[in-house]
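# Just to be clear, the model below is a prediction. Sequence and coordinates:
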Amino acid sequence: MKKILLTLLFVNFLTANAQNPVQEFNFNGNLNSADNTISFLGTPVFVNDRMGSPKSALRLTNKAYQAVIGELPQDNKPKTISVWVKFNAINIPNYILGYGAAVNGQYFGLVQQPVTGGSADLSLVGWGDTNNVIVSVPLVKETWYMYSITYDGNVSKIYRNGELLKSVEGIKRSAKGYILNLGKLNTSTSINTDIDDLRLYTVAMTDEQVREAYNSSKVNDVTVAEAAVSNSSTLNTSKKTAAVPAKTSASADNTIETNKTGKRIEVFSQGRQIMSANASNIIDLPEGTYLIKVINTNAKK
């Protein structure tokens, strides 16, 4: 009985930790890994991430970055790489990431080909046509997507936004080397994207784990609303620090400023509107999560 219990506990432990990356890069103002042990090389340009947070994603415009990562799985060992990508150009090949040698079956990478008729080939590259897994997908410019590629020693899979796009058995992937490239395929550079939250795993994540990883990190209305309230509160706090007029004057000034912009802000909580008009006292809201609605009152009729 004890052996069975220990076995179950061990299996549960492995399952619970299967989604823990061995390395991850959040690109929050730097090129370092989350544990600060390694870094990509290059002069970075940081932009807003999918949540709207400033300087929290890496922009690659026909420029490659590379990092030496000792945890990259070698030979046919199980592996998963996931990354968030926003394409700023879809009429060119985007060499998203990859590592290994330019030899049949010795590469592991991800490439998004140019759009033709609204769709583009997405490739899990193994080098050599028979070693590539290719699927045609719709592609929209300036839209964030989460890509995941997995390999368990036999089965290769491509996912986008938590959804399995294609699965192929029997391809050998003897990827070797510890240099991970972004924006580069062997010696060629071609990319125009923003990249965020790159994660590397030494397991082949299951369909359920990939879906959960996407659901736990995707953007939703609540997250955006919460960020909007936080940014508005920070802005109003800065204004109050610079000048502290009488309370009635502050309200009047905010009303004039809002009217000049021609916009009205409405605040909702749990489906109920709690503030309207110009919502000038948004800074006085208690801590919590809200939905913000901005209405352009100067729209042409």
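That came through, no problem. Numbering: from 1, shown residues only.

# only C-alpha atoms for contact and neighbour calcs from this point on.
Fine.

# Just want the most central residue of the protein.
Per C-alpha atoms, centre = their mean, the C-alpha nearest to the average position across the chain is that of Trp84, at 2.9 Å.

# Could you confirm it falls within a strand?
Yes. Counting by DSSP: H, G, I helix; E, B strand; the rest coil, Trp84 is part of a strand.

# contacting residues around it?
Taking C-alpha atoms under 8 Å, 6 or more residues apart in numbering, we find Trp84 in contact with 144-147, 195-198.

# who wins for neighbours among these?
Counting neighbours by other C-alpha atoms under 10 Å, Ile195 comes out on top of those with 28 neighbours.

# these two touch, right, it and Leu58?
Yes. Taking contacts as C-alpha atoms under 8 Å, Ile195 lies within contact range of Leu58: 5.1 Å.

# Now do the buried residues in the lengthiest helix in the chain.
The longest helix of the chain (DSSP state H) is helix 221-242. Neighbour counts over helix 221-242 (16 or more other C-alpha atoms under 10 Å) mark 224-229, 233, 236 as buried.

# Run a quick neighbour tally on Val103.
Val103 has 12 nearby residues by other C-alpha under 10 Å.

# Spatially nearest residue to Ala228 (excluding sequence neighbours)?
Of all residues not flanking Ala228 in the chain, Ile292 sits nearest, at 7.2 Å (C-alpha to C-alpha, 6 or more residues apart in numbering).

# again but with Ser148, I slipped
Distances taken as C-alpha to C-alpha, 6+ apart put Ser82 closest to Ser148, at 4.2 Å, once the chain neighbours are dropped.

# before we go on, here's another structure to hold up against the first:
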Amino acid sequence: MKKLLLTLMFVNCLNIYAQNPVQEFNFNGNLNSADNTISFLGTAAFVNDRMGAAKGALRLTNKAFQAVVGDLPQGNKPRTISVWVKFNAVTAPHHIWGYGTAVSSQYFGLSQQASAGSNSDLSLIGWETANNATISVPLAKEVWYHYSVTYDGNISKIYRNGELLKTVEGIPRLTKGYILTIGKMNTTTSINADIDDLKLYSVAMTDEQVLESYNSSKPSNMPKTAPAPAPSNEKTVTAALVKTAAPAKAPAPVTTAITATPDTNNYTKNVEVFSQGKQIMGANASNIDDLPEGTYLLKITKKAAKK
């Protein structure tokens, strides 16, 4: 029990730390960072953000901005960069953000290419094709998208609206440079989009943390992305919809024993219910109707039946 509690406390601390950006730019009528220590350079035009707030997002029309950011991870250090983007045209490339040197593996940037039909290539740029990670995705103009890129020192991941789109392993990221640019890749400017809430992290966020970042910052009219399916050796169950707004009852901790079926050996099963990595201490796994709406993980273990 003590080991379990310590593990949960450690994971919880990591989650809290991981979701605190080292720098963020909200673009709420200015180009300053949230702590007012850094500013992008240039004359800005501000428009409504994804929530509809006036002058809450930065508009870039074939124009780039740059800032010197000392917190940008260098070399192969872990990182996460997220941003909200609304494309006002899809017929030309959009260099969303980037930093580093125009040398093989020393650049780190995100670009959404011109649409071909209804799809467009989304690329994590590492300079030189072999260092890029690219995935073709549907693209529509005047729609807000949440992009996140993570790198843990070996594995690179690209997400959109909390959904993992691409994973690549073994591509080197030896980034060198402290000038963060939006709207430009190295010396090439190309973008026609609105940018909001650019956040930089010094850790590689997990799939769950990226999903939570999207769901907690999306407009209320956007669909909530569900968690990715659990691995095949785990079982998930979606609880029945709760008909009232009253919270679920919390009886004493229960571990449900389920008798094995006749064609199995003589044993019982312990069923434990978890939500977001934490055990639902008062939930009875045999009565799904008692659980609030959500996605749960069932942990099932065997033990010998009493004779």
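Arrived safely. Only a predicted model underlies this, so the values are computations on that prediction, with no experimental measurement involved.

# farthest pair in the buried residues of helix 221-242 of the first structure?
Val224 and Asn236 (18.3 Å; C-alpha to C-alpha).

# returning to that earlier point: how far does the longest helix of the first structure sit from its chain's centre?
Here helix 221-242 of the first structure is found 23 Å from its chain centre; the criterion is C-alpha atoms, centre = their mean, to the nearest Å.

# so what's Lys218 of the second structure up against?
Per C-alpha under 8 Å, 6+ apart, neighbours of Lys218 of the second structure: Arg50.

# The residue nearest to Ala228 of the first structure against Ser269, yeah?
No. The criterion here is C-alpha under 8 Å, and Ile292 of the first structure misses it with Ser269 at 9.2 Å.

# who's more crowded, those two?
Using other C-alpha under 10 Å as the criterion, Ile292 of the first structure and Ser269 rank with Ile292 on top: 21 against 13.

# For the more buried one, which residues are in contact?
Applying C-alpha under 8 Å, 6+ apart, the residues near Ile292 of the first structure are 225, 228-229, 265-268.

# The first structure: helices as residue ranges?
According to DSSP H, the helices that the first structure contains are 2-17, 207-217, 221-242, 247-261.

# average gap between the second one and the second structure?
Compared with the second structure after fitting, helix 207-217 of the first structure deviates on average by 0.4 Å (mean C-alpha distance after the TM-score superposition for the first structure).

# The longest helix of the first structure - contacts with which helices or strands?
Using 3 or more C-alpha pairs under 8 Å, 6 or more residues apart in numbering; DSSP states H and E as the contact test, the elements touching helix 221-242 of the first structure are strand 291-296.

# ok, for Gly70 of the first structure, nearest residue in space, not its chain neighbours?
Of all residues not flanking Gly70 of the first structure in the chain, Tyr178 sits nearest, at 5.7 Å (C-alpha to C-alpha, 6+ apart).

# now swap in Asp71 of the second structure and tell me
Counting by C-alpha to C-alpha, 6+ apart, the residue nearest Asp71 of the second structure is Val22, at 6.8 Å.

# which residue in the first structure lines up with that neighbour?
Matched by TM-score structural alignment, Val22 of the second structure corresponds to Val22 in the first structure.

# Against Tyr201 of the first structure, how distant is that match?
5 Å (C-alpha to C-alpha, to the nearest Å).

# what does Met1 of the first structure give?
As judged by C-alpha to C-alpha, Met1 of the first structure and Tyr201 of the first structure stand 33 Å apart.

# between those two, which one's more packed in?
Tyr201 (22 against 6).

# residues contacting the more buried one?
Contacts of Tyr201 of the first structure (C-alpha under 8 Å, 6+ apart): 19-23, 79-81.

# Can you flag the buried ones in those?
19, 21, 23, 79-81.

# which ones among the residues you listed are found in strands?
23, 79-81 (DSSP state E).

# Excluding residues flanking it in the chain, which one is nearest Asn161 of the first structure?
Counting by C-alpha to C-alpha, 6+ apart, the residue nearest Asn161 of the first structure is Met146, at 4.9 Å.

# same deal with Lys141 of the first structure?
Nearest to Lys141 of the first structure is Phe87, by C-alpha to C-alpha, 6+ apart, at 5.4 Å.

# surely the one you found meets Met146?
No. Counting by C-alpha under 8 Å, Phe87 of the first structure does not reach Met146; the two are 11.6 Å apart.

# what number of residues lie near the closest residue in space to Ile191 of the second structure that isn't next to it in sequence?
Excluding its sequence neighbours, the residue lying closest to Ile191 of the second structure (C-alpha to C-alpha, 6+ apart) is His94, at 4.2 Å. By other C-alpha under 10 Å, the residues close to His94 of the second structure number 27.

# The one 5 residues further on now?
Using other C-alpha under 10 Å, Tyr99 of the second structure has 29 other residues around it.

# So for stretch 75-83 of the second structure, first residue to last residue, what's the gap.
Stretch 75-83 of the second structure: ends 22 Å apart by C-alpha to C-alpha.

# cool, stretch 78-96 of the second structure as well?
20 Å.

# Could I get the buried residue list for it?
By neighbour count, and taking 16+ other C-alpha under 10 Å as the criterion, the buried residues in stretch 78-96 of the second structure are 78-90, 93-96.

# just how off-centre is it within its chain?
Counting by C-alpha atoms, centre = their mean, stretch 78-96 of the second structure comes out at 15 Å from the chain centroid.

# same question, stretch 43-50 of the first structure
With C-alpha atoms, centre = their mean, you get 12 Å for stretch 43-50 of the first structure.
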